[in-house]
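*Asks:* With the input below, show me the fold.
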Amino acid sequence: MSQLPLRAQLATALGRTAATLSRATGRGDGSVIGGRIGLMLDPDLLRKLAAHRKLALVSATNGKTTTTRLIAAALQELGEVATNAFGANMPAGHVTALASAKNAPYGVLEVDEKYLPEVLDTTGAQVVCLMNLSRDQMDRAAEIWLLAQKWRRALSGKPAHAIANCDDPLVAWAASTAARVTWVAAGQRWREDSWCCPECGGPLDRPEPGTIGQGIGVSSAAGAMWACRECTFHRPEPNWVLDGEEVIDPRGTRWRLDLQLPGQANRSNAAMALAVAAAFGLEPARALPRLRTVTSVAGRYTTVERDGRVLRLLLAKNPAGWLEAFDVTDPALPVILSVNAQVPDGRDTSWLWDVDYGVLKGRPVVVTGERRLDLALRLHVAGVPFQLCDSFGEAVSAVPAGRVDVIANYTAFQQIRAEFGRAV
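*Replies:* Okay, the predicted model is just below:
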């Protein structure tokens, strides 16, 4: 802190005080208000706090909070790490994260997709992790092609090292202007937003769904798994490959993940995290044990109890996220679904019609949340029987004692977390 100018020191101190008061009064975790106060007093505070640190920025539509947590856990092997662990992923949250660990030589910051160009320019981060792009909050986030274009322009001319998922064509196109790229074959199960070439608009030839990262060999994983029919744009050659339960590093060594976090999506997140750790000079042998200690991320996958029910909390914000949430649910268990449409969720709920809720047939389904009627109509059309409840408490009472899966979108998820003391 002594290296900061006096004004920046004062802004940081007052921001920390505001964050502490926010937590003490139960108004929130302080991740945003502290940064806002700091930036009001010194608009250049983020740049000053980022100086002299080695930073990684993590951005995606899905999985960025978890991947940020995994990378931060790995880099703790090297020293103290500043990170926005609770998902406050805009500049105010970044200021709070860096100010809270003022002497940390490393930083891992989750960044909202729209803010990535601004944050990269401000912080001068050395590493940028780009994982996926799919439609999300269309009423305020715009078309994902526009986001990919902004990423592409932001990386052009910068010295940043991009760690990018080569299985997502939009990410591959966005990252291709970076000065240096490490390509990770992390898979892409949701493909409904990437059937056209972002370079020329022509059709992309794609393999059958489910063939990437699920039991494929090294030779097939290294091939061009997608390509444009009308121009030269094609899948880059991967340096890292997710192969089922293992990750293959650039030397061809296989590393079994053995994560405590469930599902294919988290194995993809871990593959990205290992590649980022390697960019910091940390080998998989040292990074993997750290990744295996992560059991919950800002409430995701947390298990809580109420009235004899053991509830596992899962977050799903958009069609791609619901696909991954269904992947980790237990088909033998009842499931509670909760959907809101507040500003952080996006007001438009038309995305519900892109989710295949038919996978829930045959299990007890309970629906709640502010937009429960929207979800109820979607389930009715899909032929999925359900019970409608006015509140989360009523929904919990509607299922029998025992284990239950709970899937909620962003603000619904945060409301549920608040009922259990924001379990992490």
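*Asks:* contacts, neighbours, all on C-alpha from now
*Replies:* OK.
*Asks:* Please give me every residue in contact with the residue lying closest to residue 132 once chain neighbours are set aside.
*Replies:* Spatially, and ignoring its direct neighbours in sequence, residue 132 is nearest to residue 60 (5.0 Å; C-alpha to C-alpha, 6 or more residues apart in numbering). Counting by C-alpha atoms under 8 Å, 6 or more residues apart in numbering, residue 60 touches 112, 113, 130, 131, 132, 133.
*Asks:* Can I get the residues you listed in TSV including secondary structure, distance to residue 423 and neighbour count?
*Replies:* Shown next, in TSV, are these (DSSP: H, G, I helix; E, B strand; the rest coil; distance: C-alpha to C-alpha, whole Å; neighbours: other C-alpha atoms under 10 Å):
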residue	secondary structure	distance to residue 423	neighbour count
112	coil	23	20
113	helix	26	22
130	strand	28	27
131	coil	26	29
132	coil	27	26
133	coil	28	25
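*Asks:* In TSV: those residues, plus distance to residue 259.
*Replies:* As requested, the contacts of residue 60 are arranged in TSV below (distance: C-alpha to C-alpha, whole Å):
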residue	distance to residue 259
112	26
113	26
130	21
131	19
132	21
133	24
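*Asks:* Would you mind giving the secondary structure of residue 10?
*Replies:* helix (DSSP: H, G, I helix; E, B strand; the rest coil).
*Asks:* any idea how far residue 56 is from it?
*Replies:* Residue 10 sits 26 Å away from residue 56, going by C-alpha to C-alpha, to the nearest Å.
*Asks:* ditto for residue 359
*Replies:* From residue 359 across to residue 56, the span is 37 Å (C-alpha to C-alpha).
*Asks:* Could you also give me the structure for this next sequence, so I can compare it with the first?
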Amino acid sequence: MTDARMPLRAKVASSVSRTAAALSRAAGRGDGSVIGGWIGLKIDPDLLAHLAAGRAIALISGTNGKTTTTRLTAAAVGVLGPVATNSFGANMPTGHTSALAKAGSTPYAVLEVDEHYLAQVLEATEPRVVALLNLSRDQLDRAKEVSMMAQLWRAALVRHPGIRVVANADDPMVVWAATPPQQRSDHLPPPSITWFSAGQRWHDDSWVCPECGSPIERSGEQWWCTGCPLRRPTPHWVVEDDGVVDPHGAWHKIVLQLPGRVNLGNAATALAVAAQFDVRPTDAVGRLSSVTSIAGRYAQVTRDGRNIRLLLAKNPASWLEAFDMAEHAPTLLSINARDPDGLDTSWLYDVDFSPLRGRQVLITGDRAYDLAVRLEVNDVPFQHVRSFGDAVGSVPPGRLEVIANYTAFQDIRAELDRVN
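*Replies:* Predicted coordinates:
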């Protein structure tokens, strides 16, 4: 909805939100994407709904890959015109409010949504489509258990039967969440579900069927419950070699500036979501290559003859993907346990660090000693360094891969920004 058509209170709230965000940026206190939305919602609790009205909106949610998939989807939908998006990853209602207020009147919006807030944001924005990427364990001291999260998603979608769903066919928890309970078919039309296949390397949160509690078995890409009809649906969009096959069987080569097969899966998701806006894959694929560093993720920086690449990994599933992306080169691992990371580091024992054997491994961060014990258990030799600068000085010229959890990643980004 444009400011001209909004109620007076919403107009004031939107204006104050933009001003607060701009002041925050000018003061060097961040991008303003949280404080602007927070103030706007204090003035008008319905501001997000007012700002969403009149736009065709896509929501992107999941444990991992939300920020990257959102950026790729916004690029694809951008074929049609201006797209509002929370490109810096502020994925709660404050961030959504700030992003829409800052964007002004745009016909489209693509919003990353924290999985815990999906039901709330569905209610406020009434999107055209929601993309469900994956569900896995995350921040053990405060995140909901995976099956509980799937139940919340399923209940939210039951309340919004008209929303188109784009969902990951390879994740049993996502398939169950996206598929309506049997009784819905008695009085409501079946939901519109588009399935994509991006692969699922992490299986440890989906060995038990969320419907009946029986074991889930796998053979190749297929999976099925041994006690009920839940099984992998036939996907409409499939990653194949270095491209994506669309629902009509046409193969589209994907050229990305982002590493790893996981980002081919993110690209397939983006194309599937964009298709819900009637964007043809042939028009969208060229735009995907414009996406490079995402809030510092995958950024490459040269310092003292070292080509440093930053990879964010915040939970066991994303660490597994980071190992897949990283080259066989000296690798720095950095672990903190501050509030945004979660205070419990026992999740380190869910990660298999054996792929790092045979390369130079350095460790740092607030909880480097926790990581040291874990690497000893996995028989991975390492060197402890006190700072990022010490790490750079400890490796030969060439590639240095850096894998860090959230606040450790931000610390290293800040250090690089100071130097460069």
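*Asks:* which of the contacts of residue 60 of the first structure line up with contacts in the second structure?
*Replies:* Retained in the second structure: 112, 113, 130, 131, 132, 133, out of these (criterion both residues aligned by TM-score structural alignment, their matches' C-alpha atoms under 8 Å).
*Asks:* Strands of the stretch 301-424 of the first structure, start to end?
*Replies:* For the stretch 301-424 of the first structure, strands defined by DSSP state E, counting those that start in this stretch occupy the ranges 303-306, 309-315, 335-338, 365-368, 387-388, 402-408.
*Asks:* Pick the most buried one from these.
*Replies:* strand 335-338 (a mean of 26; mean count of other C-alpha atoms under 10 Å).
*Asks:* Which stretch of the second structure lines up against that strand?
*Replies:* Per TM-score structural alignment, the counterpart of strand 335-338 of the first structure in the second structure is residues 331-334.
*Asks:* ditto for stretch 388-405 of the first structure
*Replies:* Going by TM-score structural alignment, stretch 388-405 of the first structure sits over residues 384-401 in the second structure.
*Asks:* now the matching stretch, how far from the chain's geometric center?
*Replies:* 28 Å (C-alpha atoms, centre = their mean, to the nearest Å).
*Asks:* cool, stretch 129-136 of the second structure as well?
*Replies:* In terms of C-alpha atoms, centre = their mean, the centre of stretch 129-136 of the second structure is set 9 Å apart from its chain centre.
*Asks:* gap between the two ends of it?
*Replies:* Stretch 129-136 of the second structure has an end-to-end distance of 22 Å (C-alpha to C-alpha).
*Asks:* before we move on, what about stretch 81-91 of the second structure?
*Replies:* 23 Å.
*Asks:* tell me which residues in that stretch are buried?
*Replies:* 82, 83, 84, 85, 86, 87, 88, 89, 90, 91 (16 or more other C-alpha atoms under 10 Å).
*Asks:* contacting residues for the closest residue to residue 227 of the first structure other than its chain neighbours?
*Replies:* Spatial nearest neighbour of residue 227 of the first structure, chain neighbours left out: residue 234 (4.0 Å); criterion: C-alpha to C-alpha, 6+ apart. Neighbour list for residue 234 of the first structure: 169, 224, 226, 227, 228 [criterion: C-alpha under 8 Å, 6+ apart].
*Asks:* Looking at residue 10 and residue 56 of the first structure, which is more packed in?
*Replies:* residue 56 (32 against 15; other C-alpha atoms under 10 Å).
*Asks:* what about that one, helix or strand, and which?
*Replies:* If you go by DSSP states H and E, residue 56 of the first structure is part of strand 54-59.
*Asks:* equivalent range in the second structure for that strand?
*Replies:* The aligned range for strand 54-59 of the first structure is 56-61, by TM-score structural alignment.
*Asks:* What residues sit buried inside the matching stretch?
*Replies:* 56, 57, 58, 59, 60, 61.
*Asks:* And the contacts of it?
*Replies:* 66, 69-70, 107-115, 118, 125-133, 273.
*Asks:* rerun that using 6 Å as the cut-off
*Replies:* For stretch 56-61 of the second structure, contacts defined as C-alpha atoms under 6 Å, 6 or more residues apart in numbering pick out 108-113, 115, 127-132.
*Asks:* do stretch 250-263 of the second structure as well
*Replies:* 243, 244, 245, 289, 292, 325.
*Asks:* contacting residues around the last one?
*Replies:* Okay, so that is residue 325 of the second structure. Residue 325 of the second structure makes contact with 259, 260, according to C-alpha under 6 Å, 6+ apart.
*Asks:* what do you get if the cut-off is 8 Å, keeping everything else the same?
*Replies:* If you count contacts by C-alpha under 8 Å, 6+ apart, residue 325 of the second structure has them with 259, 260, 261.
*Asks:* what do you get for the third one?
*Replies:* Residues in contact with residue 245 of the second structure (C-alpha under 8 Å, 6+ apart) are 237, 238, 239, 251, 252.
*Asks:* Dump those into a markdown table; add neighbour count as well.
*Replies:* Shown next, in a markdown table, are the contacts of residue 245 of the second structure (neighbours: other C-alpha atoms under 10 Å):
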| residue | neighbour count |
| --- | --- |
| 237 | 27 |
| 238 | 25 |
| 239 | 25 |
| 251 | 19 |
| 252 | 17 |
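*Asks:* circling back: mean shift between the strand holding residue 56 of the first structure and the second structure?
*Replies:* Compared with the second structure after fitting, strand 54-59 of the first structure deviates on average by 0.4 Å (mean C-alpha distance after the TM-score superposition for the first structure).
*Asks:* Quick check: residue 226 of the first structure touching residue 232?
*Replies:* No - Residue 226 of the first structure is beyond contact range of residue 232, at 11.1 Å (criterion: C-alpha atoms under 8 Å).
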